[in-house]
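Trainee: Sequence and predicted structure are below.
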Amino acid sequence: MKCLSSLPRNHCPAWCEIRTSPEYVARHGEPASPDELTQHSTLRLVNPWIRPEWNLVNSIGEVQRLTFRGKLVADTPDMSLDVALRGGGITLLPLFTVIEAVRTGRLVRVLPEWRSPDIGVYALLPSRQFLNAKTTAWLEWTEKHIIPRVESDAAFFLDLQATYSTRPATPRSRKHR
């Protein structure tokens, strides 16, 4: 059983992608590079576990660290997602937060060659020894129900990424607010 035997290792592939609504892109255009994100309305997620800047990587290992003065600073992914869905800006959110909106076309990917570094899906426990029955049952349930779903979501986004890679390049709009 992966969860119980490998704590505190990363259990699932996960990362964040840059997303916004099609309406936002229609009104403001799409940035052509990470640096152009500063000219757009960004929706930042900040809480004690998430740093305020966006750390982005691409497939050839380039790294961009961006700091914004966005319109909205949210402490939950759901709030940032809601504002993005309403056309309020561009956000960087985990796959498991945006998957339904992506599947239904309510969010589009911005700068598809860029994403966050991998983030972990962890179970944090004070000790691997002497786990009580409730904790063991919860870990087993997570292993059976949550981990496969996160892995499936990651596979969906990897397949989607492949379509971005094979699609002919299109000119990006450079409209801004």
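Mentor: Perfect, thanks for sending it. Numbers count the residues shown, from 1 in each chain.
Trainee: CA only for contacts and neighbour counts going forward, please
Mentor: Will do.
Trainee: if I look at residue 154, how far off is residue 40?
Mentor: Using CA to CA, to the nearest Å, residue 154 is found at 27 Å from residue 40.
Trainee: Grab the longest helix from this structure for me.
Mentor: helix 147-166 (DSSP state H).
Trainee: I'd like to know which elements that helix is packed against.
Mentor: Packing partners of helix 147-166 (3 or more CA pairs under 8 Å, 6 or more residues apart in numbering; DSSP states H and E): helix 95-103.
Trainee: just to revisit the earlier point, check which residues of the longest helix of the chain are buried.
Mentor: 147, 150, 153-154, 157 (16 or more other CA atoms under 10 Å).
Trainee: Next, format those as TSV and append distance to residue 130.
Mentor: Converted to TSV, the buried residues of helix 147-166 look like this (distance: CA to CA, whole Å):
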residue	distance to residue 130
147	23
150	27
153	32
154	32
157	37
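Trainee: ok, second structure coming up, stack it against the first:
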Amino acid sequence: MSTLPDLEAWAIFARVAETGSFAVAAAELGLSTATVSKAVARLEQRIGGALLSRTSRRLALTTLGDEIATRALRLLTDAEALEADMLDRTAQPKGLVRMAVPMSFGQQQVAPLLPGLLLQYPQISIDLHLGDEVVDLVGGGFDFALRIARLENSSLRARRICNVRLMLVASPLYVAMHGLPAHPLELQDRPCFGYAYQPTANRWAFTAQEGEQVTVHLSGPLRSNNGDSIKPALLSGIGLAALPDFLIWSELQEGRLIEVLPDWALPTVPLSLVTPPASLRPARVTVTMDFLHDALIKAPWAAAPS
């Protein structure tokens, strides 16, 4: 038996595992279905175990296949990145870039940047996935994600862009009817909207400029995992909310919202570009990440990383 790994068979198996179909994998790879099937069979014979369970209606990974599919996909991704990197040194960045971005942030901050990106790199195409869930970058086939969170230790790589500040705000109508609180503890007796994207949506921790710290337990008539859905109630004067600065920046500049307790700060949260652990990255991904980083770091709401 050859001492060299059957890299072609591993790559073909990775695409079959990802698509769940010999025919779809064959189409994506530009091969015949028979060639794809033979490559997987060759790999199974080589390692001495079945990777796929085949029936007339269904194709599924075996336990062994499921265990190694992610590693095989990583092998394919690294090889594609290596080849793309070599090609991109002499060619215009081109191809599909898949990114995952939080819903409101993507709509308000990322989507308006994409026309400039696509004009600058006309051979790049973007697949933008919007959602507040934490996606599996490797399993989902994403090139990178933008995340607003304190990142847990993992094999993923993170490039911090800036800090996102949580700001306590109210509408002028609310202030006219109820006045401004003078201390965070007064919020316990006022209606406050819970932003569930925060890890402690019903508990706000304030720090004064001189260092005093106060934690406030809240209650209110509305709680949501999306900040945009809180803004109508906030603007109507029903209550107060602590929302990310990028989400309310325009309303603050226009005077439709007022910052409350400006001498007390809520925690900041880093905005980061997060990528899979592969060291090689196609130029199309690199230029997209650099473009977004350079644009977002200049945003008027962006706070310098601490």
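Mentor: Here it is on my side, so go on. Just so it is clear, the model here is predicted, and its values are computed rather than measured.
Trainee: TM-score for these two?
Mentor: The TM-score (TM-score structural alignment, normalised by the length of structure 1) is 0.74; 146 aligned residues with a CA RMSD of 1.9 Å.
Trainee: Run the angle between the longest helix of structure 1 and helix 95-103 for me.
Mentor: 60 degrees (axes from the mean of the first three to the mean of the last three CA atoms, to 10 degrees).
Trainee: Now do helix 147-166 of structure 1: distance to the chain's middle.
Mentor: 12 Å (CA atoms, centre = their mean, to the nearest Å).
Trainee: Pull the residues that contact that helix.
Mentor: For helix 147-166 of structure 1, contacts defined as CA atoms under 8 Å, 6 or more residues apart in numbering pick out 11-14, 95-96, 99, 112.
Trainee: Just the buried residues out of those residues, in PyMOL syntax.
Mentor: Here is the PyMOL selection string for the buried members of the contacts of helix 147-166 of structure 1, based on 16+ other CA under 10 Å:
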select buried, resi 11+12+13+14+95+96+99
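Trainee: wait, which of the contacts of helix 147-166 of structure 1 is closest to residue 124 of structure 1?
Mentor: Checking these against residue 124 of structure 1 by CA to CA gives residue 11 as the nearest, at 11.5 Å.
Trainee: Now name the helix or strand holding residue 93 of structure 1.
Mentor: strand 90-94 (DSSP states H and E).
Trainee: which helices and strands does that strand pack with?
Mentor: Using 3+ CA pairs under 8 Å, 6+ apart, strand 90-94 of structure 1 sits against strand 16-20, strand 42-45, helix 77-85.
Trainee: and the longest one, which stretch of structure 2?
Mentor: Translated: helix 77-85 of structure 1. Aligned by TM-score structural alignment, helix 77-85 of structure 1 falls on residues 227-235 of structure 2.
Trainee: so how far is the matching stretch off the chain centroid?
Mentor: That offset, for stretch 227-235 of structure 2, works out to 23 Å (CA atoms, centre = their mean).
Trainee: which SS state does residue 142 of structure 1 fall under?
Mentor: With DSSP: H, G, I helix; E, B strand; the rest coil as the basis, residue 142 of structure 1 sits in helix.
Trainee: That one maps to what in structure 2?
Mentor: Going residue by residue (TM-score structural alignment), residue 142 of structure 1 aligns to residue 292.
Trainee: what's around that match, how many residues?
Mentor: 18 (other CA atoms under 10 Å).
Trainee: And residue 63 of structure 2, by the same measure?
Mentor: With other CA under 10 Å as criterion, residue 63 of structure 2 counts 12.
Trainee: Show me what it lines up with in structure 1.
Mentor: Counting by TM-score structural alignment, residue 63 of structure 2 has no partner.
Trainee: Now do residue 63 of structure 2 against residue 73 of structure 2, distance only.
Mentor: Counting by CA to CA, the gap from residue 63 of structure 2 to residue 73 of structure 2 is 16 Å.
Trainee: Between the two ends of stretch 124-137 of structure 2, how far is it?
Mentor: 20 Å.
Trainee: Hmm, residue 53 of structure 1 is touching residue 66, no?
Mentor: Yes - using CA atoms under 8 Å, residue 53 of structure 1 is in contact with residue 66, at 5.5 Å.
Trainee: Please identify the buried residues of the host helix or strand of residue 74 of structure 2?
Mentor: With elements taken from DSSP H and E, the one containing residue 74 of structure 2 is helix 63-88. Neighbour-count burial for helix 63-88 of structure 2 flags 65, 68-70, 72-82, 84-85, 88 (criterion: 16+ other CA under 10 Å).
Trainee: and it, what does it pack onto?
Mentor: helix 7-19, helix 137-140, helix 283-296.
Trainee: Apply 10 Å and report the result again.
Mentor: Counting contacts by 3 or more CA pairs under 10 Å, 6 or more residues apart in numbering; DSSP states H and E, helix 63-88 of structure 2 packs against helix 7-19, strand 52-54, strand 59-61, helix 137-140, helix 283-296.
Trainee: which of the ones you listed is buried the deepest?
Mentor: helix 7-19 (a mean of 21; mean count of other CA atoms under 10 Å).
Trainee: The following helix or strand past that one vs helix 7-19, what angle?
Mentor: Counting by DSSP H and E, the element after helix 7-19 of structure 2 in chain order, helix or strand, is helix 22-29. Compare the direction of helix 22-29 of structure 2 with that of helix 7-19 by the same axes, to 10 degrees and you get 120 degrees.
Trainee: what does helix 22-29 of structure 2 correspond to over in structure 1?
Mentor: Counting by TM-score structural alignment, helix 22-29 of structure 2 lines up with no residues of structure 1.
Trainee: And the helix or strand following that helix, what's buried?
Mentor: Counting by DSSP H and E, the next helix or strand C-terminal to helix 22-29 of structure 2 is helix 33-47. Across helix 33-47 of structure 2, burial judged by 16+ other CA under 10 Å covers 33, 36-37, 39-41, 43-44.
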